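Trainee: whatever this is, show me its structure:
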Amino acid sequence: MDSTPMQRPTLENVRIRTPRDALVVFHGVALKILPLITRRLDIEERRAIAAGNVYVWEERGVNTETVGLGMERWTDGMGWGPSRVRDEFLFYHQKNPDDDCGPITQSPPWARLTRNGESSHFPGYSVSSTFRTLPETRNLIKQTYSVHVSLPADRPKGITRKWHLTAYFSQDTLESLQTVDSIQGIGGMLPPEGWFRSARTTKTSRRENPKSLTYSPPSPHNLTRPYPTGSNYRKEAPSSHIPGTPPSDSEISTDGTSSPLSPTHPKRTMLVPLEHLQSVSGPRRNPVDEQFLNLFSRRC
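Mentor: As a prediction, the model looks like this:
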């Protein structure tokens, strides 16, 4: 018989309104005032999930593998819809077994509160009309928040942890759940600076700030002289080169030099106007060719 004691949630009957609420909970866990979930929930613990439950757990990393703590991911055995982002939180709606993912027919009451400007009831979330809302108000909504943790005891060892907060609430229990401020022992505490850093903010700043990306200068072997644009082609003077004769040095390179980095692609063949050919003095043609050329000129 398994003697492992049943894990209790980090908090019960509580809702997380803002990222500050989440940081207060993380701080309570760091001070060991609140419990940290150390392993995956078993079947009975999953069945005990209810609105108002809040779980803080550590993602498995190098510092947790040796002691067997931490989890790779959170599993609760429920089906969830796509995630939605709001104030660095991710929200998921529980799916019914017979859910056909059809269109929204009615917005939930707690969503209308946020739309009517009463965001103080739940400032951490709002609903978009492009997502389906489950019809039963008792269906759960999962809320997650993640941070990188730098505890004072871990800093000399260079250890950085990653903690996740997973909270559950429902539409009909939203107003009845307690707030973090009302929790004795942590409600009035201010999380110290430098302990917690939002994992989602880190990802967003990297995407929005291209300067943070490492730039590698191109190799000289990959450099090529720029190709002229279409406007440059129109501005070029007609070539004086006669087809069939070797091009002069000045026609090979405009600056009198050639570069080994120049493109090896063949240049586009440009036809020389007939008037230009007629005005160029050169060796006389065959009399028969002269007759055909004159005949062609008269017809044009």
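Trainee: alpha carbons only for contacts and neighbour counts from here, please
Mentor: Fine.
Trainee: which of the residues in stretch 17-36 are buried?
Mentor: Residues of stretch 17-36 classed as buried by neighbour count (16 or more other CA atoms under 10 Å): 17-19, 21-29, 34-36.
Trainee: for it, give me every contacting residue.
Mentor: 9-11, 16, 55-58, 87-89, 122-124, 145, 151, 165, 179-180, 185-187, 189-191, 196 (CA atoms under 8 Å, 6 or more residues apart in numbering).
Trainee: could you check how far it is from the centre of its chain?
Mentor: Mean-position distance between stretch 17-36 and its chain equals 27 Å (CA atoms, centre = their mean, to the nearest Å).
Trainee: so the residue nearest to Arg60 when sequence neighbours are not counted versus Val25, what's the distance?
Mentor: Take Arg60 and drop its neighbours on the chain: the residue closest to it by CA to CA, 6 or more residues apart in numbering is Gly70, 4.2 Å away. For Gly70, the distance to Val25 equals 18 Å [CA to CA, to the nearest Å].
Trainee: now the other sequence, so there's something to compare against:
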Amino acid sequence: MQHAATGSSTLYPDAQPYFGVVENTVQALRLVQAAWLGVVPRIIRRLNDTERKEKIVSGAVFIFGVDESGMKRWTDGRLWSPSRIDGNFLVYREMDRKGDGMSKFDRFEEWTPGDDGRAVSSTQEQRQGRFWQSGTTAAENRTANKFKADGLVKKTITVKINGSDHHLICYYTQQDLYMGRFKPMSTRSDIMGLDLSPHIFCFTDFRLPPRLEKGPDGLSTIV
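Mentor: Prediction:
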């Protein structure tokens, strides 16, 4: 019998997975730290076909350590567009070779920096309506395959914690995001209550490292 795909700590036997959207790098750091500690479950092996169908849904978030799982890449059996950069994330759109069109929630445009020079997350822009356009982009016109109607978006990031690479993969539909169907991370006190210590992370591989501030005690915190 195949062992369970998820693992957690004996300190948190009732650890619950995070369900929602990972909007920015700081949220990703919180989730990776939570998974590393066992507050949320980690993926410790590849999902089989049945598990993929059951678990890869809008709002699902998966986190795995390369060393622990033995996996260097995440595979889900779906067809995806080329990646697009969203700050420290890579974002993919689900494709459908047999699709015949896109819904109004499937318009997608290239990521651009915010007005203040900092990264604006794709989720923020989608809520503001900047990802829903009246026409298709030039990139879409050059693509033989079309986005799958009401298909998933996949958002990924790699975080190095205590010297070990951890991959985070978040799935959602633009419609679910636009309609506000996900609870914010602030509702998870078990995750938000963790001390997010900069010294356990390595930020050198990030395009846009998180901002650090020194407190009155002289210690740096991630903001």
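Trainee: between the buried residues of stretch 17-36 of structure 1, which sits nearest Leu274 of structure 1?
Mentor: For the buried residues of stretch 17-36 of structure 1, the residue nearest Leu274 of structure 1 by CA to CA is Pro19; the value is 77.7 Å.
Trainee: corresponding residue for the closest one in structure 2?
Mentor: Mapped onto structure 2 by TM-score structural alignment, Pro19 of structure 1 lines up with Thr25.
Trainee: which of the buried residues of stretch 17-36 of structure 1 fall within helices?
Mentor: Within those, residues falling in helices by DSSP state H are 19, 21-29.
Trainee: structure 2: helices as residue ranges?
Mentor: Under DSSP H, structure 2 gives helices at 25-37, 49-55, 66-69, 122-127, 138-142, 174-178, 189-192.
Trainee: out of the ones you listed, nearest to Asp205 of structure 2?
Mentor: Counting by CA to CA, Asp205 of structure 2 lies closest to helix 25-37 out of those; the figure is 12.5 Å.
Trainee: tell me, what residue is most central in structure 2?
Mentor: Residue closest to the average C-alpha location in structure 2 (CA atoms, centre = their mean): Cys170, at 3.4 Å.
Trainee: list the contacts of that residue.
Mentor: 21-22, 59-62, 154-156.
Trainee: quick one: map it onto structure 1.
Mentor: Per TM-score structural alignment, Cys170 of structure 2 is aligned with Ala167.
Trainee: what of Lys154 of structure 2?
Mentor: In structure 1, Lys154 of structure 2 lands on Lys142 (TM-score structural alignment).
Trainee: how close does the spatially closest residue to Val22 of structure 2 that is not a sequence neighbour get to Phe182 of structure 2?
Mentor: What sits nearest to Val22 of structure 2 in space, not counting adjacent residues and going by CA to CA, 6+ apart, is Ala28, at 6.3 Å. As judged by CA to CA, Ala28 of structure 2 and Phe182 of structure 2 stand 16 Å apart.
Trainee: before we move on, what about Ile44 of structure 2?
Mentor: Distance, Ile44 of structure 2 to Phe182 of structure 2, using CA to CA: 26 Å.
Trainee: these two: which has the busier surroundings?
Mentor: Using other CA atoms under 10 Å, the more surrounded residue of Ile44 of structure 2 and Phe182 is Ile44, with 21 against 15.
Trainee: residue in structure 1 matching that one?
Mentor: Checking TM-score structural alignment: Ile44 of structure 2 goes with Thr38.
Trainee: again, but for Gln124 of structure 2
Mentor: Under TM-score structural alignment, Gln124 of structure 2 pairs with Pro123 in structure 1.
Trainee: wait, that match touches Arg115, no?
Mentor: No. Counting by CA atoms under 8 Å, Pro123 of structure 1 sits too far from Arg115 to count as a contact (10.4 Å).
Trainee: okay, those two: which has more neighbours?
Mentor: Pro123 (16 against 13).
Trainee: against Ile49 of structure 1, how distant is the nearest residue to that one once chain neighbours are set aside?
Mentor: Nearest residue to Pro123 of structure 1, sequence neighbours excluded (CA to CA, 6+ apart): Arg17, at 6.0 Å. Arg17 of structure 1 sits 19 Å away from Ile49 of structure 1, going by CA to CA.
Trainee: now Ser150 of structure 1
Mentor: 29 Å.
Trainee: now Val147 of structure 1
Mentor: 23 Å.
Trainee: more crowded one of these two?
Mentor: Using other CA under 10 Å, the more surrounded residue of Val147 of structure 1 and Ile49 is Val147, with 22 against 19.
Trainee: wait, doesn't the more buried one sit right on Lys162?
Mentor: Yes. Contact criterion CA under 8 Å: Val147 of structure 1 and Lys162 qualify, at 5.8 Å.
Trainee: quick check: neighbours shared by these two?
Mentor: With contacts defined as CA under 8 Å, 6+ apart, no residue is shared by Val147 of structure 1 and Lys162.
Trainee: doesn't Thr156 make contact with Leu90 of structure 2?
Mentor: Yes. Here Leu90 of structure 2 reaches Thr156: they are 5.3 Å apart, a contact under CA under 8 Å.
Trainee: intersection of neighbour lists for the two?
Mentor: With CA under 8 Å, 6+ apart as the test, Leu90 of structure 2 and Thr156 reach no residue in common.
Trainee: give me the more crowded residue out of those two.
Mentor: Neighbours per residue (other CA under 10 Å) separate Leu90 of structure 2 from Thr156, with Thr156 holding more: 22 against 16.
Trainee: can you map out the strands along structure 1?
Mentor: 54-58, 84-86, 89-93, 140-149, 161-170, 196-198 (DSSP state E).
Trainee: ranking these by burial, who's on top?
Mentor: Ranked by mean neighbour count, the strands of structure 1 are led by strand 54-58 with a mean of 25 (mean count of other CA atoms under 10 Å).
Trainee: that strand vs strand 161-170, what angle?
Mentor: Counting by axes from the mean of the first three to the mean of the last three CA atoms, to 10 degrees, strand 54-58 of structure 1 points 160 degrees away from the direction of strand 161-170.
Trainee: what span of structure 2 lines up against strand 54-58 of structure 1?
Mentor: Strand 54-58 of structure 1 corresponds to residues 61-65 of structure 2 when matched by TM-score structural alignment.
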